[in-house]
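# Model the following, please.
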Amino acid sequence: MFLIYGGGELILEGYRDASFRSDGDDAKSQSSFVFKLNGRVVAWKSSKQDTTADSTTEAEFIATSEAAKEAVWMKNYIQELGVVPSIAEPVVVFCDNNEAIAQ
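Alright, predicted model coming up:
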């Protein structure tokens, strides 16, 4: 349940990051994301990726996919609560993909 002061439209935005092969023992990459609703953190996660990525680019894409799935779930959950008619704006997920672009 969410307590939002001020009414109006809800703005959901996310941030995600990935670290390629952050654990040298099992070659797994790390994914993390945080979601904010009207500027307040409502969800976050940091965990090893289930799939072993072969490159930084692949690790970034896996992390983006995980964050996108969470964004869809969060938006649907908020709409089903019926507190507001809907979230009209698309959910923006900010990504740090400099490593993926460099390759």
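# going forward, measure contacts and count neighbours with C-alpha atoms only.
Noted.
# What are the boundaries of the strands in the chain?
Secondary structure of the chain, counting by DSSP state E: strands at 12-23, 28-37, 40-48, 92-95.
# Dump the ones you listed to a markdown table, plus mean neighbour count and distance to residue 62.
Shown next, in a markdown table, are the strands of the chain (neighbours: other C-alpha atoms under 10 Å; distance: least, C-alpha to C-alpha, whole Å):
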| stretch | mean neighbour count | distance to residue 62 |
| --- | --- | --- |
| strand 12-23 | 20 | 9 |
| strand 28-37 | 21 | 8 |
| strand 40-48 | 13 | 11 |
| strand 92-95 | 16 | 12 |
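# one more, for comparison:
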Amino acid sequence: MNRRAMVWRSIKQGSIEDSIVEVEYVTTCEATKEAIWLRKFLHDLEVVPSTSLLITQNYDNSGAVANPKEPYSHK
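From the prediction side, this is the model:
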């Protein structure tokens, strides 16, 4: 909320990735799931109007963004 990280955690991943791109992609997916859960939680509590519950994520790895767009990158 207010453009700041709401959840911060450091855990051992349950999978082994082959590259930094895969690590960042998996991490981004987990962060997205957490953000969606948090948005639903806040909506259910009626704390914030639903119009202000947009999720914005910033990425610093262009490979992690491009990876799902490439059909040959999926195993």
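# Need the TM-score between these chains.
The TM-score (TM-score structural alignment, normalised by the length of the second structure) is 0.68; 65 aligned residues with a C-alpha RMSD of 2.2 Å.
# want to try TSV for the strands of the first structure, with distance to residue 80 of the first structure as columns?
Formatted as TSV, the strands of the first structure follow (distance: least, C-alpha to C-alpha, whole Å):
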stretch	distance to residue 80 of the first structure
strand 12-23	15
strand 28-37	16
strand 40-48	16
strand 92-95	20
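# Of all those strands, which one is nearest residue 55 of the first structure?
Across those, residue 55 of the first structure has its closest neighbour in strand 12-23 (7.2 Å, C-alpha to C-alpha).
# Can you check which part of the second structure that closest one sits on?
Counting by TM-score structural alignment, strand 12-23 of the first structure pairs with no residue of the second structure.
# helices or strands up against that strand?
strand 28-37, helix 56-81, strand 92-95 (3 or more C-alpha pairs under 8 Å, 6 or more residues apart in numbering; DSSP states H and E).
# Compare the ones you listed and give me the one nearest residue 12 of the first structure.
With C-alpha to C-alpha as the criterion, residue 12 of the first structure lies closest to strand 28-37 of those, at 4.6 Å.
# Since that was my last question, I'll sign off now.
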